Structures are given as structure tokens and as C-alpha cells.
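[1] Got a predicted structure here, sequence first:
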Amino acid sequence: MGPAETSKRVRRGVPWLVLGLWVVLLAVVAPFAAKLGDVQQDRAVDYLPASADSTQVAKIQDRLPGGESTEVVLVYHRDGGLTAADRDTAAGQVAEIAAAHRLGAEPRGVPSEDGTTLMYPIASTEPGTDEQKRDAFVHDVRDVARSEGGLTVEVGGPGALATDASEVYDSLGGPLLYTTVAVVALLLILIYRSPFLWLVPLVVAGIADYLSMGVAYGLHQTFGTTVSGQSSGVMTILVFGAGTDYALLLVSRYREELRRVERPYDAMRAALRGCGPAVLASSGTVAAGLLCLLAADLNSSRGMGPLGTLGVLCALVAMLTLLPAVLVLLGRRVFWPLVPAFGSEPKQRRSLFAVMGSSAGRRPLAVLAGGAVLLGALALGVLNLPGSLKQEDSFVDKPDAVAAMETLARAYPGQGTQPITVIAPTAEADAVLSVVRGNDGVAAAERGRGGGGWTEISVTAKAAPQSAAETATIKSLREELDGAHEGALVGGPSAEQIDLENTSDRDQTVVVPLVLVSVLLILIALLRSLVAPLMLVAAVVAVWGASLGIGGLVFGPVFGFEGTDPGLGLLSFVFLVALGVDYGIFLMHRMREESLAGAEPGAAALTALRTTGGVIASAGLVLAATFAVLTNMGLVQLVELGFVIAVGVLLDTFLVRTYLVTSASVALRRKVWWPGRLSKEPEPPGRAPEPERVSVG
């Protein structure tokens, strides 16, 4: 067998081998991928700060008899005032609930001053798996607590809020996946203008998502990685968004090579050599940025780091192995009707990006200054962001639990309707109870369950839940107990919110520098420059500020949101910096290629924009659309995150990459590559070396 025949067999065999390996891999992960939903956890403790007092309280409650208690509030209301029959109905329903469930204490009704409302705080301490126990109890209470003849009955409180939030998260999986697939499919059809080609990257992305689910389950089983509805949803978004971006870049380069190279296998090898480093660096920046979230103290942020990284890496592996194999096996016909024939030349059309590049090239400093002013002006909208998001304001559509909390707020103005939980060592429980009752902001405090050396104390504040006065009460309780009883801890929903805000601020100061340093190091290694990486990072930071500013202009006035998720700043920063640098890598890597080929700095920048602008625009649209899917979900924090990232990606794609980075590169010329060898002026061609001077003695 001659060398030519051997080479031909290799070209035929490698794609089939890759395809076979993927079939085996999917067969291995299939049993695990189906189990990911079973280990998804959306309890408060899975989102809380890892080291905060409220988290420790929740963990200790898990170990008390009956596990973590499920606290709800039954709210009975009649506009004209409650009747004696209404009170009898309420007492009967509460008695029915008490007979069917193990409660922490005997429920006592608390009437409002105006006589229109009666609330019954109830805490269940039944054994069982926490989420299942909680949801079953809340549903049973709602089945019993029924409105009758003008008497409205609502079930609120922390347990009911958690159940409603869990149901929203559980409903995300299917709609999130289907909507993402539909959006990506539509965009790929418009981009490729082919009845077949769009299916290939979409199917490969779906396979990558399935792989990521199986590996995520293994990660959870091996290392105990937290899997929540938020983190698994974002993982799916990243697989389809980032994976489709990599596919767009590879397919675009493959199409170019098919015009220059006769055989699809050889054309794919050339395409992988050409864009492979950029794709690897791109995925490296995203993975490095997301892994920095492991330094966060907030459980929801820290758990998202490994799952997001896993999604990106699965997308990378699929798009650099499975996608090339499938494309080679399908041959040129997959591009029908716009088949790139060998030796043909693409139609020369003056593209939008050529026009944009020309305007940036003529007046680079003016374009740069104008863009900087625009981004700075948009960033001022951050000052209009609403305050921290309260638990009852975290739903897009108002569930029953939120309606109950609103009724309580109207009927009991300035009065605590949500318990504060204090956990104390049993030996010090009486002393702690005395300190708590002596606090000026406390209306009542009662001993609860005990076990394992701990005693639970249920505290009612005088102030409304999550108000400034209640916050002051919680902080003063912590100060008093820290001084006299160091083992005592203060938790509960309002304390959790305080810890959430404080930890978000801490995480931002720790994680942001880590992200910047890690991304910078990858860019320096790829581009062999200091100036270009600093320019790209400065650009994405400016985009982040402008995107949050736009959020400040629309969250309250347009969307009607009452607050901003405390973790929005950090998560949006990580995603926008890591994902935004992707497009900078695509552009600057091509610019570096053109410069190495001998092009002048200005020409290299404009050529890079002209050749990659369409791909960057397509990739940006796909990525923005996938994150925009989150704006259709039922939780405010997901809507805010999806909106900010989608807007940021669009700003990055159509303003920063096309105008500002190109303008800066044209203005800096060779200095953009400083201190690399491309920053030095080349020797003029044909220049003879100067004769050596000989000293004559």
C-alpha cells in the first residue's frame, strides 16, 4: 500500500473513529445525565453565604429533631372585618392542620388592630427529606386552608416562599432548554441560509449539553458540588451560547479553507490550525473567569463556578472534535445551496463591517472618544438601580405566598410577621432567651425545639420584615450575643438577606481582581503583548458598567422590579468579562495573523474586522439571545442577570469590538503589540547593512 493510499484511509478513518468514541462516551454518561435533576437543591442554605451565621443556623436546624423546620403563616382576611364565624373557620382549619402534622408549638392566632386580619404562625418539625417535607407540608396546608364566602385565606411565610421559588426553578428545565434550542436554531438558519447546515452545530451543542449533565452529576457525587436550579440553567445557556460561538468561528474558517483546499479533511485540519488557538484561548478565559467564583463565599456563586466551567469545556470538546468529524463526513454538500467550490472566490461585497472599519480608520481618536463618552454616560444609570431585592419581591408573577405577605404588611404595619431564629447552646438557652427578650426591638421570644446540644428560640420583632428597623434589631441581637454568648447564632429569612448582601460585597472585592488577573495572563500568553490585553480588559469592564447602567434605567421604571439581586454585580462581571474577551480574542488573533503576514498595523486591524466582523456579530447575537432566554423565566434575579449579560454582549459586539477596539488599534499602530516583536518597525526591504568601520591607528 503506497503513501497516498494510506493517507486516504487515514482521512476516511479518523472522522469515523471520533464519531465512534462519542457514541461510547454518551453511552457511559447517559445513566448519570438523567439523574442530575434528582440532586438539584434549591433550599435557602444552598444559596446562602457558606460562613455566615444564618447558614450555620440553617445547618443546625437540619440536625434538630424533625430537621429544618418549615415555617408558614396562615392569613385570614375579610375587608369589612372578621366575623365570629370567620374566627371559628380559622380555628377549625388550624386544628385540622395540627392534627395531621407535627408542629413545633401550639399555633396561636394574632389579630390585627383593625380587626380585618388574623394570622397564625405555624412551624412543622416533621421528619423526612427537607425539600420534600417542606413542599408536602405547604401543599397540605394550602389544601386545608381554603377561602370561604368572602373570607380570603392565604399561606405565606418562609416555607411557602421557598416552595413557590422551588416550583419556579423546577419549571425552568424544560422551557429553558426548549426556548434556548428554538432561539439558536432560528438564528443559525438566518446566519447560514442553508436548510441543513444549521442542524449540525445545534445537534452537537445538544450532545454537549447532555454530556455536561452527566459529568455534573459525577462532579456532585464525587466532590459534593452544589447543583441548584440557577447553576444548572446557566450551564445549559453556556453550552449552547459558547458552543455555538465556537461552531460559528470554526465553520466560517472551514468554509474559507474549502475554497483553497480540495479535500474536506485537509480543509478541516487547516481550519483547526487557524482558529484552534483562538477558540482554546477563548474557552480558557471563560473557564478561568468562572473558576474564580470558587473564591466566593456565597454558595450560589461558588457552585456556579464549576458547573459553568464544565458547560464551557464540554462545549469546547464537542465543537473541536465531534463537529469537525461530522462536517468532514458530510462533505461540501452540507453547505448547500451556497457550496464553497474548490478554487472559487467568494463574492466580493462591501460589508457593513468594512464600512464601519473605514469610519473607525479615518478618525480613530474621535470614534474612541465618542464611544468612551457614550459608555460612561450609560454607566451613570447604575445610580438608579433599585435597592436590594427582598425575598417576596423575587417573583415576576405574584404567587400565593407573596400575596399573603402583602396582606400582612397592610394589616400589621410596623409589626414583625416573620420569625427571627436564634440558636443557642442548650446550657446557655435560658440566659440567651433573657438577653433576647431584653432587646428593645423584640416583641416576643419563645423556646423552640432542642437536641444535639442546641436549643431553638423563635423571636418576633416589633418591626416589619426586612425593614430598616428589623435589620437594626438583628444586628443589635448579634452584637449583644457575640459579647456575652459567643455560641449563640441569629438566623432566619431576614438575617439571611443581611448576610447575602454583606457577603456579595465581600465576594466582589475578592473575585473581581482574580478574574481580571487570570484573564489578563491568558491574553498576554496568547497575544504576546501587554498593551492589547489591557485594552481588551478595559473595554469589557466599560461594557459591564454600561450594561448595569442600562439595567438601572429599566429595572424599576420599565420592568417594575422592586429591587436588585445582591449577586448581580459579581455574576454579570464574571460573565461579561470572560465572555466579552472572547470576541476580542477572535479579532486580535486575526489582527496578529495579518501583522505576522506583513500587513501594516492599520490595514491589519481593518482586515481583521472585515474578515471576522460577520462571525463576531453572529456569535454575539447567538450568545445574547441565549442569555435573553433567562428574561422569560419567573424569577427576578434570573431576569436581571439575563438582561444585563444580553445587553452587555450586544454592546460588546456592535460597539466595542467593531468601533472602539478597532479604533484604538489603528491609533496605537504597532504600540498595541508592545513589548512583543510586532511592536518594532521592520527593517526596510533590500537595505544593505552598513559597512563596518575600521579604526586606523
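    Great, that's in hand. These numbers were taken from a predicted model, which means no experiment stands behind them. Residues are numbered from 1 along each chain as shown.

[2] C-alpha only now, for contacts and for neighbours.
    Will do.

[3] Please compute how far the helix or strand encompassing L650 lies from its chain's middle.
    Using DSSP states H and E, the element containing L650 is helix 636-651. How far helix 636-651 lies from its chain's middle: 9 Å, per C-alpha atoms, centre = their mean, to the nearest Å.

[4] elements contacting that helix?
    Secondary-structure packing of helix 636-651 (3 or more C-alpha pairs under 8 Å, 6 or more residues apart in numbering; DSSP states H and E): helix 531-554, helix 568-596, helix 601-628.

[5] Quick one: those as JSON lines, columns for mean neighbour count too.
    Shown next, in JSON lines, are those (neighbours: other C-alpha atoms under 10 Å):
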{"stretch": "helix 531-554", "mean neighbour count": "23"}
{"stretch": "helix 568-596", "mean neighbour count": "24"}
{"stretch": "helix 601-628", "mean neighbour count": "24"}
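
[6] then this one, side by side with the first:
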Amino acid sequence: MKNTPRWARWVVPLALLILWLGIGGTLGPYAGKLGEVATNDQAAFLPRNAESTRVLEARKAFETSPSIPAIIVWTADGSRVSAGQQEAAARAVGSLAGRSGIAAPPSPAVVSEDGLAIQAVVPLAPGLGKELPTVLDQVRQAAREVPGTSVAIAGPAAAQADLSDAFAGIDGLLVGVALGAVLLILLLVYRSVLLPLVIIISAVFALGLACAVVYALADRGVVRVDGQVQGILSILVIGAATDYALLLTARFREELVVRGDRLEAVLAAVRRSAGAVTASAATVALGLLALLASDLTNNRALGPVGAIGIVCAVLSSLTFLPAVLVLLGRSAYWPATPEPADASAEGHGVWRRIAGLLDRSPRRVWMSTALLLMVLAGFSASLPSKGVPLEEIFVNDAPSVGAQQTLARHFPGGSGNPAVVITDAGRIAEVRAAAEGTEGVAAVVPVTASGRPGPGAPLVVDGRVRLDATLEAAADSDAAKETVRELRDRVHAVPGAGALVGGYTAQQFDTQQTAARDRAVIVPVVLGIILLILVALLRSLLVPVLLVATVALNFAATLGVSALVFEHLLGFSGTDASVPLYGFVFLVALGVDYNIFLMSRVREESFTSGTREGVLRGLVTTGGVITSAGVVLAATFAALMVIPLAFLVQIAFIVAFGVLLDTLVVRSLLVPALIIDIGPRVWWPSALARPATAATPGSPR
């Protein structure tokens, strides 16, 4: 390499740099445009084959005009509702008919049984998008014309507006917080000015490329994106790209000290890091693609989108970053510039002391850490994954949540979110009787020709009719889900009716059941994928099994801690049904990354030093960079907490805490202590399992 003409040494790095500058300049803006092709319509993310999803499609035929209901609820100030207030409410909703954004005439104003509140349903046009808050403001303004009352708006339209508001800052705020946290950590770790900026730019370029690819695919309907997927993509790319960059730059520093020549150092660093980086990326990408086996559409959506992000992170880390390192050389680390004297350094003192502890008492270390993790894992059974109640979906005080609570205090708990029954018109009497006889059902009313439920002849479409069953319990409660289960059993038993039960509560119930099925299918698939990748990388059978077992134990311990934190510190009474699966895929796949970084170096060192010394050297040389990578990844996922949604807060805590637990305990103590205690036979059936071969100087690296 030293004999290569000077101009030739710069051609490829400059070409790569120009290429990535072009990618960043051209595609970078797509990181802020992904919201244009995102949808936050939660109906599009239901189980594909569930009964409630079939009802959702069938009920469209009974809508005279497609609409999203906004439910106005008035509460009298300190007294019962007067006749004048009811008349004023009727005039207020009547004045909305025909206005822009109003799909159909509002329903009559109805007084609650306790006489303290009034409700009316205003059907809004679907697809209002950014105009939805303006239309809701018009509705709210008209409703305020009722004297002596307080006004709130509940229902799907209000919830959709709050959801859009929650995701409003996802393009800028989330990415800004994540990048700011990463930059601060890198400045503290490297004590360098240029290198943290280079790593941040590498991550930003990867994110821009990923968003551009996803935008093109989503615009053509190939993939689906919602706010949750969009946020996770940003965090995943930034965290992964930074992790891969940390591993490469740490190895470049080592090689630069030994070799002196920057081009040779970069080539050696890439050659010796690429295997670990690509194997790590493959575990995450293939683990995400395993989500395609899910029956939940939003899980399926995250799979390919996340995999695209990981591929872009690898491309940036193994092409853009090496090119910049060649051009900058030692100056990349200024003012902490590596010097030849650093070649004799054995690593940070902390890691030398940890290595000494492992060398003295490996069995005591792995048994105590394993016991600690198993104790924490014991609490995982107390983590409920039956869904998040409506009042806890938003971390802050969302207006739609308060309005729904007000509505539930004065009207049946299921008001505004009835169970929807689609049945054969010839069996309507029997089905209605079966529904009315179901415990927990407050009322059953057919949808008439007006397109709304009420008295009169039912609307018949293709020989089918629709019944709306108002539940006594709140639509998001366990009692409501049990009522839906019983309701299905009763109406399904009516011969020849072909009855189906859907609606909000049924959707939540079906999602919960589908999520449980997904975990049973996807968890073994992900573990199998990771095991195969580790076997191929480490050329061993026993080490991969041990690594998979340790990350699985780490995941169980993390769930145990999460159960305690969610209930006693954060006040969550439940978790989203998809949280355990998302947490498993991210934490297990990403947790294996750090074990791959460690064990690939341990394997390399073991060829020349034997297994015991190889573990100690590998831990000392990689301890600092892997810990830094874990802290960076934890910080990036923690940034998801800026989006005030319980689902993202729960995912953020599980992944951030789990990564730190894996980095500081599993990878630093449990895994190396186990390997040392077992000895060379841990590499069976590879040549390293034979001690004489393992310590042979000059063995292939």
C-alpha cells in the first residue's frame, strides 16, 4: 500500500465522500418528509384476519356517507340540565349541518339518565388530515353557545387529532433530541472535536437514505408507515449507525497506532470489523423481518422498514466513515491524538480490574449475576399486556381522554364506542334478542336508512343489517372485552345468522389475542435466526447457544424490572399488547450485537493466546467501546420518551434499560465468566476447542 501512487490513495475515499455528500444533500430532506406518506389511522393497523377487521369492512356499506364521529358532551355547571340548555344544544349542533368538514347532519342532543349531561354526535368527513383541528375548533365553538355548561369533545375524531398532535414533533424534536444525546456522549467518551461530528454525520446520512427509500416504497403502497414506525426508524438508524461507527473507529485507532499508515489502518480496521458489524446488522434486520409473520399490520409494517434502516446504517458505517477516516487520519481524534506509545496500553484500568476479577473467580461471578437476573426475571409474569386503557394512551392530559372520561361518568361506559353486530336480515330478531340478553349490554339499536342507529326500520344492504350494542362497561375495560366475548358466543349460536361482532372493544380484544399468537410464532423464529448467524460467525455450537440463552435471560429480567417500574413509578395499569414482542425483537437482536462485538474479538485473540487469555484481552480491548455503544443506544431509544404516547414510552424504557443491563452485566460479567469457566471446549466443534491448537502462535486471525 505504501508503494501505491499518492493520487491513487485518495481516489476511492474522495469518490465515496462525494457520493455520500450527494446522498446527504439530495436525500437528507426525506427525513423530514416521511410524515407526508405516514398514516395514523389506527383502523389500518388491526389484525388482518380477525372478526373485528371483517366487520370494519362490512360496516362501510351501512354508512350513507363515510364519517368519523366527534362526540360533544356538555355538563351542567352545578345543576341538572334545563330544557333551555337542551334546546340550545340542539340548535348548536343543528347549526353545524352543511359546514365544511361536516359529513352529515349531527345526531339529536340527548340528555343523560342522571340529568347532568348532554351528548350529540357530529359526523366529520374522513381524510381531513391537517384540517381536522380546525374543524374540531368549529364544532367546539358552536357547542359553547349553550349557556351554563362545560364543553368537551370525545370520540374517534378527537382521539385522532390528539394522536396527530402527539406525533407533530416526530420529524424534528425526536431526531434532534437523539442526535444531541449521542453527540454529548461521544464528546465525553472520545474527548475529540471532529470524530463525534463525523459519526453524527454518518448517522444522519444513513437516516436520510433510509427515509428516502421508505418514502418511495410507502408512496407506492409497498410498505406502510405510521407515526410509531416513523419514530422507531429514526431511533433505530441513529443508534445502529453510531454503534457500528464506534466499533470501526475504535479498531481504526488501534490499527493506526500499530501501522502508522492511515490507509493501511483503515483497510485493516474494516477487514477486522466488517464481519462483526455485518453479523450484528443481520441479526437485527432478519429479526425485524421476522415480524412479517405477524398478523398485526403495524408489526408487519415495522419489519421491512426497520430492516431498510439497518442496511443503510451498515452502508454508511462501512463506506462513508472509512473514507473520512482515511482523509483525516490521526487528526480525527484531535486533541486526543493516538501516538505509537499507545500500542503498549492494555486498555482502561476499570476493564483491567474487571478482567482480574473474572480471572480469579469466574464461577462465582457468573453464578451470582445469573441468580440476580433470574430473580428480576421472576417479576416478568406480573407485566400485563392486555392493552393500555384509553386514559393512559397519552402520557400527558390529552383533551379527548378527559372528554371520554366525562362521557363515561354520565352515559353507559361504552357510549360512543358500541359493539357492532353485522347479521343476516332474516335473523335480526333472534340476533337482537341474543345481544340484548347478554350480560353487560346496555342497549341494542339497529342502524336505519338515515345511516345512524335509532328507532325505525333497519337498513338492509345485500341482505345484511347492522346492530349497535352499547356496553355498560367502558369500551377499553376488561369487563367490556369479556362482554364482547360473551356477545360473540351468543350471536354466533343463532343458526343461519352468520353474525359477526366488531367495534372498538372487539378490535382491542382481537389485537390482544393476535399479539399472543404472534409472540408464540415470532419469538422462536427470531431466536433461530440469531442462533444460525452466531454459528456461522463463531464456527461453534456451544457459544451461540450460551449467548442466545444469556440475552433471553436479560430480556426476561428487563421485563421484570419494567413490570415494577410501569406500575409503581410510571403509573401504567397495563402495557400495549405489542410491547413485549417489540421489546423482545429489539432487545434480543440488539443485545446479541454486543456479544458479537465481544466474542468475535475473543475468538480472534484466542487463536494466539488461548481461550482464557483471549477472553480477558477481548474484554479489556473492547470494554470501553462496547459500553459506549450501549450507552449511546440506550440514550437514543430513551429519546422516544419525548413523544407523549404510552406505547413509545414503554418501548423506550424496555430497550434502554435492557441495553444497559446487557452491556454492563451480561456482556461484561456473565458471558466472559461463563466462557472462562467452561474453557476451550466452549468452541466445540471448531479447532479452538483443542487447547494445543488454541494457543498456537500465528494461527489465522
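    On my side now, so go ahead. Keep in mind the model is a prediction, meaning the values are calculated, not measured.

[7] Quick one: closest of the helices and strands packed on helix 636-651 of structure 1 to G452 of structure 1.
    helix 568-596 (37.6 Å; C-alpha to C-alpha).

[8] if you line the two up, which stretch of structure 2 does the closest one fall on?
    With TM-score structural alignment applied, helix 568-596 of structure 1 matches the range 579-607 in structure 2.

[9] again, but for stretch 537-550 of structure 1
    Using TM-score structural alignment, stretch 537-550 of structure 1 pairs with 548-561 in structure 2.

[10] Report the mean deviation for that stretch after fitting onto structure 1.
    In the superposition against structure 1, stretch 548-561 of structure 2 averages 0.9 Å from its aligned positions (mean C-alpha distance after the TM-score superposition for structure 1).

[11] For that stretch, give me every contacting residue.
    Stretch 548-561 of structure 2 is contacted from outside by 373-383, 527, 530-531, 580, 584, 587-588, 591-592, 654, 657-658, 661-662, 666, 670-671, using C-alpha atoms under 8 Å, 6 or more residues apart in numbering.

[12] rewinding a little: residue range for the helix holding L650 of structure 1 in structure 2?
    Using TM-score structural alignment, helix 636-651 of structure 1 pairs with 646-661 in structure 2.

[13] Tell me which of the helices and strands packed on helix 636-651 of structure 1 sits nearest to V227 of structure 1.
    Nearest of these (C-alpha to C-alpha): helix 568-596, 16.5 Å.

[14] List the buried residues in the lengthiest helix in structure 2.
    Ranked by residue count under DSSP state H, the longest helix found in structure 2 is helix 504-538. For helix 504-538 of structure 2, the neighbour count (16 or more other C-alpha atoms under 10 Å) marks 504-512, 514-516, 518-519, 522-523, 525-527, 529-531, 533-534, 537-538 as buried.

[15] what range in structure 1 matches it?
    Going by TM-score structural alignment: helix 504-538 of structure 2 matches residues 493-527.

[16] Distance from that stretch to the middle of the chain?
    That offset, for stretch 493-527 of structure 1, works out to 13 Å (C-alpha atoms, centre = their mean).

[17] Report the central residue of structure 1.
    V234 (5.1 Å; C-alpha atoms, centre = their mean).

[18] what about the helices in the stretch 201-350 of structure 1?
    In the stretch 201-350 of structure 1, the segments counted as helices under DSSP state H, counting those that start in this stretch are 229-260, 264-291, 299-317, 323-330.

[19] out of the ones you listed, which comes closest to T417 of structure 1?
    Closest among these, using C-alpha to C-alpha: helix 299-317, at 27.0 Å.

[20] can you state the direction angle for that closest one and helix 229-260?
    Inter-element angle recorded for helix 299-317 of structure 1 and helix 229-260: 20 degrees (by axes from the mean of the first three to the mean of the last three C-alpha atoms, to 10 degrees).

[21] Could you tell me the angle between helix 299-317 of structure 1 and helix 493-527?
    Using the same axes, to 10 degrees: helix 299-317 of structure 1 against helix 493-527 is 30 degrees.

[22] so helix 299-317 of structure 1 corresponds to what in structure 2?
    Against structure 2, helix 299-317 of structure 1 falls on residues 297-315 (TM-score structural alignment).

[23] Need the contact partners of the matching stretch.
    Outside stretch 297-315 of structure 2, the residues touching it (C-alpha under 8 Å, 6+ apart) are 44-48, 203, 206-207, 209-211, 213-214, 223-226, 229, 232-233, 236-238, 240-241, 244, 277-278, 281, 284-286, 288-294.

[24] That one vs structure 1 - mean distance after superposition?
    Mean for stretch 297-315 of structure 2 is 1.0 Å (mean C-alpha distance after the TM-score superposition for structure 1).

[25] Kindly report the same for stretch 511-530 of structure 2.
    Mean for stretch 511-530 of structure 2 is 0.5 Å (mean C-alpha distance after the TM-score superposition for structure 1).

[26] what residues does that stretch touch?
    Residues contacting stretch 511-530 of structure 2 (C-alpha under 8 Å, 6+ apart): 46-47, 283, 286-287, 290-291, 293-296, 385-387, 548, 577-578, 581, 584-585, 589, 592.

[27] cool, stretch 272-289 of structure 1 as well?
    For stretch 272-289 of structure 1, contacts defined as C-alpha under 8 Å, 6+ apart pick out 246, 249-250, 253, 308-310, 312-313, 316, 320, 514-516, 518-519, 522-523, 526, 574-575, 577-579, 581-582, 585-586, 589.

[28] at 7 Å what do you get?
    246, 250, 309, 312, 316, 515, 518-519, 522, 574, 578-579, 582, 585-586, 589 (C-alpha atoms under 7 Å, 6 or more residues apart in numbering).

[29] And stretch 661-672 of structure 2, by the same measure?
    V365, W366, T369, A370, T550, N554, G591, Y594, N595, V615, T627, G630.

[30] residue in structure 1 matching the second one?
    Under the alignment (TM-score structural alignment), W366 of structure 2 maps onto L368 of structure 1.

[31] ok, its match - contacts?
    L660, S663, A664.

[32] List the members of those that persist in structure 2.
    Checked against structure 2 using both residues aligned by TM-score structural alignment, their matches' C-alpha atoms under 7 Å, those keep these contacts: L660, S663, A664.

[33] Top of these by number of neighbours, please.
    Greatest neighbour count in those, by other C-alpha atoms under 10 Å, goes to S663: 29 neighbours.
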